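Participant: got a sequence here, can you model it:
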Amino acid sequence: MKKAIIVFSGGIDSVCAASFLKSRYELHGITFSYGQKASMELDTAKYFAKKMKLKQHKIVDISFMKDLYGNSNVLTSTKRKIPTKFDYSIVVPIRNAVFLSIASAWAYTLNASIVAYGAHTGDRHYPDCRPIFAKKLETAFNQGEIDGINSKLRKRLEIWSPYREGLSKSDLLKIGKKSLGDVIFNAWSCYSNKKAHCGVCESCNNRKLAFEKAGIEDKTKYVKKY
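Facilitator: The predicted structure follows:
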């Protein structure tokens, strides 16, 4: 079976993307601690890595990025308030490029065929989620390993995402629910770090809307349901 690396945050998008890929690939998960407020992501990623029996799961500490990011975004800054709907303050500068660079370095060493992340069609507000970004990054990475690829020491990588397949967040939820059942509600989406989803941040609101569109009863525990 071919190998795949998945950027595995413990969020509902990455968990469902892993569900989509698991029957076709030997999955290796990589989770990043980058100084995010929502450190609950890390525990959730560990939980799902075991639940889904990923071949390997690595948590990589790049928390030094919090200092570099400063107050540029609300996900790492302690001084900025998290909005209830999309605002560009949510965007962490080229976060996915940082994640995918490290994940791809690991992928080349394992001779994996793809590096996956959970970007979907609803992520159009985020430049580093768009297929054009993934394609250009894929080209650059393969160029950076072209001699190894041509000599058959490395496999050519594909940077894969549900977005590139035309899949929405609701599509992913249907896949994840079918594969994991109600366990899917344990996936963490919230930008805050409470014991339950806050229910009011942009990510919680997107989650609720996606379950509604998918026709799936949302059994997530929210501090504020509406």
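Participant: every contact and neighbour count from this point should use C-alpha atoms.
Facilitator: Fine.
Participant: surely residue 114 and residue 3 touch.
Facilitator: Yes. Contact criterion CA atoms under 8 Å: residue 114 and residue 3 qualify, at 7.3 Å.
Participant: of those two, who's got more company?
Facilitator: Set side by side, residue 114 and residue 3 show more neighbours around residue 114, with 25 against 18, by other CA atoms under 10 Å.
Participant: ok, now which ones touch the more buried one?
Facilitator: By CA atoms under 8 Å, 6 or more residues apart in numbering, the contact list for residue 114 reads 3, 4, 5, 107, 157, 158, 159, 160.
Participant: tell me where the chain has strands.
Facilitator: In the chain, the strands defined using DSSP state E lie at 3-7, 26-33, 56-61, 114-116, 158-160.
Participant: do you know which of those strands lies nearest residue 147?
Facilitator: strand 158-160 (16.8 Å; CA to CA).
Participant: what residues sit buried inside stretch 98-114?
Facilitator: Residues of stretch 98-114 classed as buried by neighbour count (16 or more other CA atoms under 10 Å): 99, 100, 103, 104, 106, 107, 108, 111, 112, 113, 114.
Participant: correction: the previous question concerned stretch 127-143.
Facilitator: Neighbour counts over stretch 127-143 (16+ other CA under 10 Å) mark 128, 129, 130, 131, 134, 137, 138, 139, 141, 142 as buried.
Participant: try stretch 114-125
Facilitator: Buried, per 16+ other CA under 10 Å, within stretch 114-125: 114, 115, 116, 117, 118, 119, 120, 121, 122.
Participant: what about that stretch, how long is it end to end?
Facilitator: 24 Å (CA to CA, to the nearest Å).
Participant: what does stretch 177-185 give?
Facilitator: 9 Å.
Participant: one more, so I can put them side by side:
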Amino acid sequence: MKKAVIVLSGGLDSTTCMGIAKNEGYDLYPITFSYGQRHDREVEQAKKVADYFNVKHHQIVDINFFKQIGGSALTDSNIDVPSDGVEDGIPATYVPARNMIFLSLASAYAEVTGAEAIFIGVSSVDYSGYPDCRPEFIESMNKTINLATKTGVTEQALTIKAPLMHLTKSETVELGTKLEVPYHLTTSCYNGEEEACGTCDSCRLRIKGFKEAGLVDPIPYQTEIDWKA
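Facilitator: Predicted coordinates for the structure are as follows:
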């Protein structure tokens, strides 16, 4: 069976990628990063998602580097998580070079496992302004990993797949629902509490996506807000 490495955060988008990859006939090899984020909930939910898909092995990578350098509201306790609506420009929740580092490590894992694809749940539509969620970045990174890996230069090309790149959050939710993706196991909240805050950028985009899709979000929220991001 063909194999794919999935960058799995335990969130809505990466879990949708698990469902897409499975539907496309890939044997799933999820990789999750504990990168010094404010909470462990992402990793715990990623474990539950991996169990749901009955994967052979779930690779969890501990990277404390991002917490050491700070510079993001997701890794630095001195920077507040914004709660007043989705920010213009690059938000405080951007983690410096995160997806570039994640994809580099995922490509190493792909080489060892013999995977031919790497799935990542980035979107250039509902992406909160992150520069490492743009198609230009994915295209560039795809070229780089094939220049830098044994697999890329001697055997088969590695392909970075970003199937949500041109989908809105509502379109992502609709697709995932059709694929029976376990959204009840996912977390999107930047604050990482058992009940999502409902006010951070990620919560707002998720709420907006489910509302526009006409579907019920299966996770609980602390605060009911205007769903418009």
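Participant: columns distance to residue 75 of structure 1 on top of the strands of structure 1, output as CSV?
Facilitator: Compiled in CSV, the strands of structure 1 are given as follows (distance: least, CA to CA, whole Å):
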stretch, distance to residue 75 of structure 1
strand 3-7, 18
strand 26-33, 12
strand 56-61, 16
strand 114-116, 22
strand 158-160, 24
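Participant: let me see the contact set for the residue lying farthest from the centre of structure 1.
Facilitator: Farthest-out residue of structure 1 from its mean C-alpha position, per CA atoms, centre = their mean: residue 151, at 31.8 Å. Under the criterion of CA under 8 Å, 6+ apart, residue 151 of structure 1 has no contact partners.
Participant: any idea what it aligns with in structure 2?
Facilitator: Alignment note: residue 151 of structure 1 maps to residue 154 in structure 2; criterion TM-score structural alignment.
Participant: go on, residue 62 of structure 1?
Facilitator: Using TM-score structural alignment as the criterion, residue 62 of structure 1 maps onto residue 63 of structure 2.
Participant: can you map out the helices along structure 1?
Facilitator: Here structure 1 has its helices, by DSSP state H, at 12-21, 40-51, 64-69, 95-110, 131-144, 146-150, 169-180, 202-214.
Participant: and the gap between residue 149 of structure 1 and residue 129 of structure 1?
Facilitator: Applying CA to CA, the value for residue 149 of structure 1 to residue 129 of structure 1 is 26 Å.
Participant: hmm, I was thinking of residue 211 of structure 1
Facilitator: Distance, residue 211 of structure 1 to residue 129 of structure 1, using CA to CA: 21 Å.
Participant: residue 225 of structure 1 now?
Facilitator: 28 Å.
Participant: picking up where we left off before, most packed of the helices of structure 1?
Facilitator: helix 12-21 (a mean of 24; mean count of other CA atoms under 10 Å).
Participant: neighbouring contacts of that helix?
Facilitator: Contacts to helix 12-21 of structure 1, defined as CA under 8 Å, 6+ apart, come from residues 6-9, 27, 48, 117-120, 161-162, 169, 172-173, 175-176, 179-180, 184, 187-189.
Participant: can you rerun that using 7 Å?
Facilitator: Under the contact criterion CA atoms under 7 Å, 6 or more residues apart in numbering, helix 12-21 of structure 1 has outside partners 8, 117-118, 162, 169, 172-173, 175-176, 179, 187-189.
Participant: equivalent analysis for stretch 60-67 of structure 2, please.
Facilitator: Outside stretch 60-67 of structure 2, the residues that touch it by CA under 7 Å, 6+ apart are 31, 32, 33, 34, 35, 36, 37, 75, 76.
Participant: which one of these sits closest to residue 194 of structure 2?
Facilitator: residue 37 (15.5 Å).
Participant: that closest one reaches residue 75, doesn't it?
Facilitator: Yes. Contact criterion CA atoms under 7 Å: residue 37 of structure 2 and residue 75 qualify, at 4.6 Å.
Participant: give the contact list for the spatially closest residue to residue 30 of structure 2 that is not a sequence neighbour.
Facilitator: Excluding the flanking residues, the one nearest residue 30 of structure 2 by CA to CA, 6 or more residues apart in numbering is residue 6, at 4.4 Å. By CA under 7 Å, 6+ apart, the contact list for residue 6 of structure 2 reads 18, 28, 29, 30, 31, 118, 119, 120.
Participant: redo these as JSON lines? Include distance to residue 204 of structure 2.
Facilitator: Formatted as JSON lines, these follow (distance: CA to CA, whole Å):
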{"residue": "18", "distance to residue 204 of structure 2": "23"}
{"residue": "28", "distance to residue 204 of structure 2": "30"}
{"residue": "29", "distance to residue 204 of structure 2": "30"}
{"residue": "30", "distance to residue 204 of structure 2": "26"}
{"residue": "31", "distance to residue 204 of structure 2": "26"}
{"residue": "118", "distance to residue 204 of structure 2": "28"}
{"residue": "119", "distance to residue 204 of structure 2": "24"}
{"residue": "120", "distance to residue 204 of structure 2": "21"}
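Participant: closest one to residue 205 of structure 2 out of the residues you listed, please.
Facilitator: Closest approach to residue 205 of structure 2 among the contacts of residue 6 of structure 2 (CA to CA): residue 120, at 18.0 Å.
Participant: and the closest one, what's its match in structure 1?
Facilitator: Residue 120 of structure 2 maps onto residue 117 in structure 1, with residues paired by TM-score structural alignment.
Participant: its match against residue 7, yeah?
Facilitator: Yes. Counting by CA under 7 Å, residue 7 is a contact partner of residue 117 of structure 1 at 5.1 Å.
Participant: dump the buried residues of stretch 114-125 of structure 1 to TSV, plus distance to residue 203 of structure 1.
Facilitator: Putting those into TSV (distance: CA to CA, whole Å) gives the following:
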residue	distance to residue 203 of structure 1
114	27
115	24
116	20
117	17
118	14
119	13
120	14
121	15
122	11
